[in-house]
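Engineer: Need a 3D model of the sequence below.
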Amino acid sequence: MPGRYGNGYEWYEMGFFAQWSEDNIIRVLCIDIPPPIRHGLQNTLAMAGSSPAELGDPFAMLYPLLDEVVTECDDNVWRVTKEARHENATFEALNNLSRHVRHLVEVQSVAIETWQALISQQRVNFSRLSDKVSERHKIQAIEHLEFQSQMMKGIRWRAQASSDRLDGEIQLAYNILASTDSQIMKSIALLTMLFLPATFVATLFSTTFFSFDEDGWLFSKAFWIYWAVVIPLTIVVLLAWWLWLGGSTQSIRLRLLHTS
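Structural biologist: From the prediction side, this is the model:
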């Protein structure tokens, strides 16, 4: 059950064990169930006191319990959906919420498989206990389980939609951060370009090739050595950068092809 901005989560590892005997005694052991399910089940059983259950059905006590499980799963998904739509959630909260939504999807997928197994087992039970349960109750019991299973499928798809929505918002946040970093890098590059010409001129005229004194400006005849060294060195640096960039791009493409 989620709290505000992905905090205050409580996960319950619910377990149910049912025992049925031929003298129509049913025992159901419920372990680690949240308070809403416990209170809802107590109210349901209290209201059903005037219409006793068909105790010849081994799953008779499971129907109200499973109804409460479906209701609780539906409420949990709606809570997560509301959290996912909140505009002021932080990036860390979105990641935490996405992790819990994935857990919800996994749990509900397993629950759907469990429901299908219950339906199959109930058909076997009714085939073996044909004289203990009326045909009308058999039809209603199977339809009830199938309805619950279909409800869980719908809840599971809503949880999956919330997970996809969160993934999209997280990806958008990544893109916004990358765009912000790109703008910062452009600003740094612009400042560098503004100061680079002046820095180059100041550095060049501060070399020993130039001399400024009272007699005037003296220029060294060996100034060509500066260009003879700088031009080839610049070409080598640009060539090394081009080769390194091409190799990095190729490795990234190969990695993407391998992972896909």
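
Engineer: From here on, just use CA atoms for contacts and neighbour counts.
Structural biologist: Will do.

Engineer: list the helices and strands the stretch of helix or strand Glu68 belongs to packs on?
Structural biologist: Take DSSP states H and E as the rule and Glu68 turns out to sit in helix 62-84. Secondary-structure packing of helix 62-84 (3 or more C-alpha pairs under 8 Å, 6 or more residues apart in numbering; DSSP states H and E): helix 35-47, helix 91-128, helix 135-205.

Engineer: how far off helix 35-47 does it point, in degrees?
Structural biologist: Inter-element angle recorded for helix 62-84 and helix 35-47: 140 degrees (by axes from the mean of the first three to the mean of the last three C-alpha atoms, to 10 degrees).

Engineer: Residues touching helix 62-84, excluding its own?
Structural biologist: 1-2, 4-6, 18, 28, 36-37, 40-41, 44-45, 94, 97, 101, 104, 144-145, 148, 151-152, 155, 158-159, 162, 165-166 (C-alpha atoms under 8 Å, 6 or more residues apart in numbering).

Engineer: One more: stretch 212-220?
Structural biologist: Contacts of stretch 212-220 (C-alpha under 8 Å, 6+ apart): 208-211.

Engineer: coming back round to it: make JSON lines out of the helices and strands packed on helix 62-84 and add distance to Pro58 and mean neighbour count.
Structural biologist: Listed next are the helices and strands packed on helix 62-84 as JSON lines, based on distance: least, C-alpha to C-alpha, whole Å; neighbours: other C-alpha atoms under 10 Å:
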{"stretch": "helix 35-47", "distance to Pro58": "17", "mean neighbour count": "14"}
{"stretch": "helix 91-128", "distance to Pro58": "8", "mean neighbour count": "16"}
{"stretch": "helix 135-205", "distance to Pro58": "11", "mean neighbour count": "14"}
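
Engineer: In CSV: those, plus distance to Trp217.
Structural biologist: Below are these laid out as CSV (distance: least, C-alpha to C-alpha, whole Å):
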stretch, distance to Trp217
helix 35-47, 92
helix 91-128, 62
helix 135-205, 11
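
Engineer: Checking the closest residue to Glu54 other than its chain neighbours next. Helix, strand or coil?
Structural biologist: Nearest residue to Glu54, sequence neighbours excluded (C-alpha to C-alpha, 6 or more residues apart in numbering): Ala60, at 6.2 Å. With DSSP: H, G, I helix; E, B strand; the rest coil as the basis, Ala60 sits in coil.

Engineer: do you know how far Ala60 is from Val28?
Structural biologist: Using C-alpha to C-alpha, to the nearest Å, Ala60 is found at 10 Å from Val28.

Engineer: quick one more, to check against the first:
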Amino acid sequence: MSIVNIVEDINPSQKRLQDLLQRHSTEKLTLIFTSRENLDENPILREKLFRRYSVPEYIWTKVCKRLQGYFGSEDIFSSDDSTIESHVTWFHFEIKYPFPPPPKKKEGAEYVPPDPPPQDGKKPAGYAWYKIAIITTWTAPDQHTIIFLDARDSPAHSIRNELKSNCENVKNEAALENPYWSHQFLIGPILACYDQAVWNLRDLVKALEQGRRDGKHAVTNAIDSNDSDMEASRNTFNSLHEILRHALHKTEILGVAIQTLDSICSRKRIFESERYSNEAAVNIDAPESVAVAKRCAKKIGVYLDFQLSIVRSLEARARANEARIRSEITLAFSIVAQLDSQVQAKIGEAARNDSNTMVKIAAVTMLFLPPSFVSAVFSTSFFSFSPPGDDKVSRDFWIFWAISIPLTIIVFGSLYPGGRGLSFRRRVAIAAHHKPSVSHRTILPM
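Structural biologist: Presented below is the predicted three-dimensional model:
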């Protein structure tokens, strides 16, 4: 009897999955690769598949399709409800793959980085989402069926190859009597994809940090920014926030993955406590194998706990990436604020220079304004200072100076900064702006 049967329903026209459903499986392990698109296009085939392996239709609802991860299970009992005939589990993982920056070009070699896949027919977005759903059905005592959805897309394609390689080497062993035997090698390839996605994000953060250390950070441009500098700085801020968005998603999906794996481990312990209890062991055909089954279950549980610890470690790395990119954003804003302060300081210095110049111009204007005014008044027809005879200058010329000099002193004393003149100018400004001269203070009760 064959131990492993691998059914790849990648091409629906071959009808391999339909052929499988029309016969009774005798293999110890049946591995089915299909996709959501195939089952969406063939609802009758999906209904037969779910009915054959006791899969709930609820996992095909929009609610479950939108989730980033979940786990569920169900026991199928015999007709007299005395023993468990089969155990079904279904779980889902979602991975966000940010594409790493292109590596440094080596001397004498030209590297062309691969283009990211388009998103919904649009231009490449620099990242991609991958959904991986797995359904397992264990039929007592040792028959397993694994349905792997969306195995065509990368990185799920590499997972499929690894699963095929692991399944082809399956042998008759006592561990097959545990329904969670398959989970230990199903989770491993998925964790490898999570690991790669986390380190891809770390590479993006590291590239920004390295650019800052090398002085190539667009935000740290000189103060005298031109249009190209402003555009580069804007792009850098967009990149910072885009990477932060990836980091937030990464932390979120890893947290959901931890919950999913923790649910798998908890449900496994519940199943084993019920199946291998003293009352349930009496109904097993070979009670002497209970001790062996418990040892296998413990071994599987230890490995699943190890995988759970790996995901927790990846979540810690993802949180560190999130903290690092937040630090870069804070530093970038601080640098921009410092540069802006320096620019404002230079603008203020230039304004002070302009103000000093205007003060000098105003002083010269005030110096010549009173004599000009007196000259204009004396030049009217109301006054006559014509010199008698052949004199060039009128004897009353002293009147001009007697009026102009005191008037100039009065104007300078009342308008030039200092002392009471400053108070006068403040009063004029307050009256012009209709503001009270003394600010009202509100005294709060102690």
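
Engineer: If you rank the contacts of stretch 212-220 of structure 1 by neighbours, which is first?
Structural biologist: Phe209 (16 neighbours; other C-alpha atoms under 10 Å).

Engineer: Trace Ser120 of structure 1 over to structure 2, please.
Structural biologist: Under the alignment (TM-score structural alignment), Ser120 of structure 1 pairs with Ser266 of structure 2.

Engineer: next one: Leu45 of structure 1
Structural biologist: Under TM-score structural alignment, Leu45 of structure 1 pairs with Lys164 in structure 2.

Engineer: ok, its match - contacts?
Structural biologist: The neighbourhood of Lys164 of structure 2, defined by C-alpha under 8 Å, 6+ apart, consists of Ile6.

Engineer: before we move on, what about Leu145 of structure 1?
Structural biologist: So Leu145 of structure 1 contacts 63, 115, 118-119 (C-alpha under 8 Å, 6+ apart).

Engineer: Gly56 of structure 1: which of those is nearest?
Structural biologist: Distance to Gly56 of structure 1 across the contacts of Leu145 of structure 1 (C-alpha to C-alpha) is lowest for Tyr63, with 13.7 Å.

Engineer: Can you give me the separation between the equivalent of the closest one over in structure 2 and Gly255 of structure 2?
Structural biologist: Following TM-score structural alignment, the counterpart assigned to Tyr63 of structure 1 within structure 2 is Gln184. To Gly255 of structure 2, Gln184 of structure 2 is 19 Å away according to C-alpha to C-alpha.

Engineer: what helix or strand is Leu257 of structure 1 on?
Structural biologist: For Leu257 of structure 1, the host element (DSSP H and E) is helix 224-259.

Engineer: Where does stretch 12-20 of structure 1 end up in structure 2?
Structural biologist: Against structure 2, stretch 12-20 of structure 1 falls on residues 130-138 (TM-score structural alignment).

Engineer: How far does the helix or strand harbouring Met230 of structure 2 sit from its chain's centre?
Structural biologist: Using DSSP H and E, Met230 of structure 2 sits within helix 227-275. Relative to its chain's centre, helix 227-275 of structure 2 lies at 8 Å (C-alpha atoms, centre = their mean, to the nearest Å).

Engineer: helix or strand right after it?
Structural biologist: Using DSSP H and E, the next helix or strand after helix 227-275 of structure 2 towards the C-terminus is helix 278-281.

Engineer: Who are the packing partners of that following helix?
Structural biologist: If you count contacts as 3+ C-alpha pairs under 8 Å, 6+ apart, helix 278-281 of structure 2 packs onto no helix or strand.

Engineer: Neighbours of Leu256 of structure 1, how many?
Structural biologist: 10.

Engineer: gap between it and Met151 of structure 1?
Structural biologist: Taking C-alpha to C-alpha, one finds Leu256 of structure 1 at 39 Å from Met151 of structure 1.

Engineer: burial measure for the residue nearest to Glu54 of structure 1, as a count.
Structural biologist: For Ala60 of structure 1, the neighbour count with other C-alpha under 10 Å is 17.

Engineer: hang on, Asp131 of structure 1 in a helix?
Structural biologist: No. Secondary structure assignment (three-state DSSP) places Asp131 of structure 1 in coil, not in a helix.

Engineer: what residue of structure 1 matches up with Glu37 of structure 2?
Structural biologist: Counting by TM-score structural alignment, Glu37 of structure 2 lines up with no residue in structure 1.

Engineer: SS state for Glu37 of structure 2?
Structural biologist: Assigned by three-state DSSP, the conformation of Glu37 of structure 2 is helix.

Engineer: Would you mind finding the match for Pro155 of structure 2 in structure 1?
Structural biologist: Match for Pro155 of structure 2 (TM-score structural alignment): Pro36.

Engineer: repeat for Arg352 of structure 2
Structural biologist: Match for Arg352 of structure 2 (TM-score structural alignment): Met193.

Engineer: next one: His246 of structure 2
Structural biologist: His246 of structure 2 maps onto His100 of structure 1 when the alignment is built from TM-score structural alignment.

Engineer: Contact partners for Arg160 of structure 2?
Structural biologist: Contacts of Arg160 of structure 2 (C-alpha under 8 Å, 6+ apart): 33, 151.
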